[in-house]
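Enquirer: This is a predicted model, with the sequence first.
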Amino acid sequence: MRRVKIGFVSELFDGPHATPKKTDSGPVFLGISTLNNGRLDLSSVEHLSEDDFPRWTKRILPSEGDVLFSYETRIGQVALMQAGLRCCLGRRMALLRPKSDELSSQYFVYYYLSPSFQEYLRCRTIHGCTVDRISLTDFPEFEISIPPIFVQKSIAHILGSLDDKIALNRRINQTLEAMAQAQFQSWFVDFDPVKAKQQILEAGGTAREAELAAMQIISGKDPRQLKTFQQTQPQQYAELEHTAKLFPNRLVESELGLVPEGWEYQRAEKIADIGIGKTPPRNESQWFSTNSNDIKWASIRDMGESGAYIIDTHERLTTASVEKFNVRRIPQNTLLLSFKMTVGRVAITTEEMLSNEAIAHFNLNAKSSIGTEYLYLYLKSFDYNSLGSTSSIATAVNSKTIKEMTVLVPTSSVSARFEMGMKPLFDEMLVRQKENSSLIETRDSLLPKLLSGEIDVSSLEINS
């Protein structure tokens, strides 16, 4: 293990100090928000034109293996440049290109994310009037510890394998949630099964023909496929037939527009016990904790980093603080909704926990005919701009607004059938989230031990 200056084993490049004109398609303009704990998050990116691309890559064209990091505002965030991505750097972003025979890109990313280097960055952060920053002039002089290159690659391989599994689980969960949202959209937003029935009946068709039309919509099968389905899987066909019968035959007028007959909009406070979290005084550090024996305290940041379920939180509150400040305890399987600053983040609790005052809790009451999965999908698709008339929805929404939100409540039979179909999807998402929580804990505990040499991997053989 040797100590070297970053500038000795890599080249450093600064990004542009302006923003190009945005386009709907074309090369990707990487903002610092795409940097996500070692990987690029391209779920929401901006583009620039092909004509402007040469100008914005004049300083440097990012290529596979480059290390991207933020030197302003999001200090400590870093990502490895992936293959096949045509992009340019955004503002407040720099690029480090390691010398391949001296420094492994993957190793450096993990080194950058290590607690010791993150603390070093905090110590070197310059606190300005508007933003915090680290000096790019000084950055090449920062020192890091590096073992021989083959050891670096072994360390990166071990940690990267864990991250690959974490990423795979996240992609699978995104697919599962997309499937759930598609069915929710069809049944409870577009009312496709009801419209299919109504259209047949208005055209003079029979009740059976209307029912078959709904079955086609629900199953995604045409008449020929439906006939085959009946012959080859009679039990599943009977279940589909039963589901189609549960939907009303027509849409009727309501105060909020057309809805299926027998369904209604209800105020959120009628179907759920709604509470708001609380934050003890921030200047009194004794109330806050990271001790696993204390109570998890959810923030909007935690909700943004979770999936459908919130399992881990960055901070906890002591039992003493919960009692002193009367912080509301949130039961397991409660729906959380952020309604201040960042509006519309949704997650389901997996155990008793707490939250800050920017998060509302929806604990469905015993009389409610809808389930947590339904409410999760409803709030994920809700138009929060409808809640306020100010220019900033984040300041327009308050606890009273949340309690008065309208929720579409279908008949209990339709709701029960929907929940039955959703349960396997949500159960699978929860299993994968819990596995990721365990994988992340393993990776984070291995990281400092591998980087320090406490765990010796010099004899590990990896395939190139």
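Expert: Thanks, I have it. Numbering: from 1, shown residues only.
Enquirer: make it CA atoms for all contacts and neighbour counts henceforth
Expert: Will do.
Enquirer: Which strands or helices does the helix or strand hosting residue 427 pack on?
Expert: For residue 427, the host element (DSSP states H and E) is helix 412-452. Using 3 or more CA pairs under 8 Å, 6 or more residues apart in numbering; DSSP states H and E as the contact definition, the elements that helix 412-452 packs against are helix 149-184, helix 234-246, helix 372-380.
Enquirer: who wins for proximity to residue 252 among those helices?
Expert: Residue 252 lies closest, by CA to CA, to one member of those: helix 234-246, at 16.4 Å.
Enquirer: try this one side by side with the last:
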Amino acid sequence: MSLVKAPIKDFALGIYDGPHATPKEATEGHIFLGIKNVTPEGRLDFSQIKYVSDEEFPKWTRRVTPQAGDVVFSYEATLHRYAVIPEGFDGCLGRRMGLVRPDRTKLLPRYLHYYFLSPIWQRYLETKVITGATVNRLPIKDFPSFLVTVPTLSEQARIVEILSAYDDLIENNRRRIQLLEESARLLYQEWFVHLRFPGHEHVKVVDGVPEGWRNSNIADFASVKSGYAFKSSDWQESGNPVIKIKNIGNNYDVNIDDCQCVNDNIAAKASRFELQTDNLLIAMTGATVGKIGFMPRTNTKYYLNQRTGVFVPVDKDLTLYLFCALAADTSQSMIDNLAAGAAQPNISGKQIESIPLLTPSTTTLNAFIEAVKPAFAQRQTLIEMNGKLAQARDLLLPRLMNGELTP
């Protein structure tokens, strides 16, 4: 493979950074693309959006207006976030975000994206990081002179073709996972909100509650235990990983690949907070308060940080009922209301346990759990499949980038 090593500016039409401020709050308008909108895997996530109004938008695009094919990156605080701007994107760069506009006669956007995600680039960047008192950063003014290694356009296209085949399968599985989750939530709505459960025609409803059912709350199904109060001095780059609020995603998943760690002595003190496969977790503080996610299957021990809660169900199968109940709009609205009133949204375990929840008849509850079990089993299979696909892609990525494998 023919490789050329040169400053990234030699392959770009422009390299820009975002505004060094935050716009006035707006409820609609144009996307203010921040670090939180880019996942560690290199995807854009618009489940939480800050907006820039039409009035202010020209001010925030004076330097550059992102367009399809631009590769965005983070350069301060949370590093190594990269994504490709898609067709139809309407927004501006947020704080601590930069942008490379590749010269497509020399560099394909998706190749650059994969290159940024490769260990080769990330190890190289570690030599450029400036360590600060509060956050680490890359010197954005020096970014154009950072070196990249680039093959011919035809070789780039072949590398992209190989790697994107894995990503396309992963994305397809991710959509299937979302559909499975949606089917379970819709069934919950049908049975327990609209009360159209099997045999409902023959059951009398009194004060909104079917005969044989009762009004209760989450505490009747599970307790909520907050995590261990690790100290800021406990954190290190490697060791025993800890799940924090930031690890609970917006798609009912828990990201176990982006964790801070503690040493063995600290982990031993936190042994009561070791997590298990399929534990249902909830964010209890901050902008993502109320977000829930299942702990994936793993052979590594993970521990739970404070202000992140885990449900301890009376019976393990009840976790599926709890998930569907907590994912419902009514529950999320109630959590938002309970968490409001402070400078930072915050909810306690006791408040979560107090959320109203119908206790259906044993027959109906068991029927619901049996109905959704196959969907959650398939969901787990797809998650594990995606893990293997990502692992295979990540093994190929550096070998393709350094020329060890010829595309």
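Expert: Looks like it came in fine. Quick caveat: nothing in here was measured; it's all calculated off a predicted structure.
Enquirer: Export the helices and strands packed on helix 412-452 of structure 1 to CSV and append columns for mean neighbour count and distance to residue 310 of structure 1.
Expert: Conversion of these to CSV gives the following (neighbours: other CA atoms under 10 Å; distance: least, CA to CA, whole Å):
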stretch, mean neighbour count, distance to residue 310 of structure 1
helix 149-184, 17, 14
helix 234-246, 16, 32
helix 372-380, 19, 12
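Enquirer: Output those helices as TSV; include the columns distance to residue 9 of structure 1.
Expert: Formatted as TSV, those follow (distance: least, CA to CA, whole Å):
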stretch	distance to residue 9 of structure 1
helix 149-184	11
helix 234-246	63
helix 372-380	46
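Enquirer: Looking at these, spot the one closest to residue 303 of structure 1.
Expert: Within those, the stretch nearest residue 303 of structure 1 is helix 372-380; the backing value is 12.6 Å (CA to CA).
Enquirer: average distance between the closest one and structure 2?
Expert: Its matched residues in structure 2 lie on average 1.5 Å from helix 372-380 of structure 1 after superposition (mean CA distance after the TM-score superposition for structure 1).
Enquirer: In structure 2, what range does that helix match?
Expert: Alignment of helix 372-380 of structure 1 against structure 2: residues 319-327, by TM-score structural alignment.
Enquirer: Quick one: residues in contact with that stretch.
Expert: Contact with stretch 319-327 of structure 2 is made by 184-185, 188, 218, 221, 280, 292, 311, 313, 331-332, 357, 368-369, 372-373, as judged by CA atoms under 8 Å, 6 or more residues apart in numbering.
Enquirer: And those residues, which of them are buried?
Expert: 184-185, 188, 218, 221, 280, 292, 311, 313, 331-332, 357, 368-369, 372 (16 or more other CA atoms under 10 Å).
Enquirer: What is the equivalent residue in structure 1 for residue 221 of structure 2?
Expert: In structure 1, residue 221 of structure 2 lines up with residue 271, judged by TM-score structural alignment.
Enquirer: My guess is its match contacts residue 364. True?
Expert: Yes: between residue 271 of structure 1 and residue 364 a contact is recorded at 5.9 Å, counting by CA atoms under 8 Å.
Enquirer: anything in contact with each of those two?
Expert: The contact sets of residue 271 of structure 1 and residue 364 do not overlap (CA under 8 Å, 6+ apart).
Enquirer: Skipping adjacent residues, who's closest to the match of residue 221 of structure 2 in space?
Expert: Using CA to CA, 6 or more residues apart in numbering and skipping the chain neighbours, the partner closest in space to residue 271 of structure 1 is residue 368 (5.2 Å).
Enquirer: Confirm the one you found sits in a helix?
Expert: No: looking at residue 368 of structure 1 with DSSP: H, G, I helix; E, B strand; the rest coil, it is coil, so not inside a helix.
Enquirer: Can you tell me how far it is from residue 386 of structure 1?
Expert: 24 Å (CA to CA, to the nearest Å).
Enquirer: What of residue 88 of structure 1?
Expert: 36 Å.
Enquirer: ok, these two, which is more surrounded?
Expert: Taking neighbours as other CA atoms under 10 Å, residue 88 of structure 1 and residue 386 compare with residue 88 leading, 26 against 9.
Enquirer: what residues are up against that one?
Expert: Residue 88 of structure 1 neighbours (CA under 8 Å, 6+ apart): 27, 28, 29, 30, 53, 56, 57, 60, 61, 62.
Enquirer: Okay then, goodbye and thanks.
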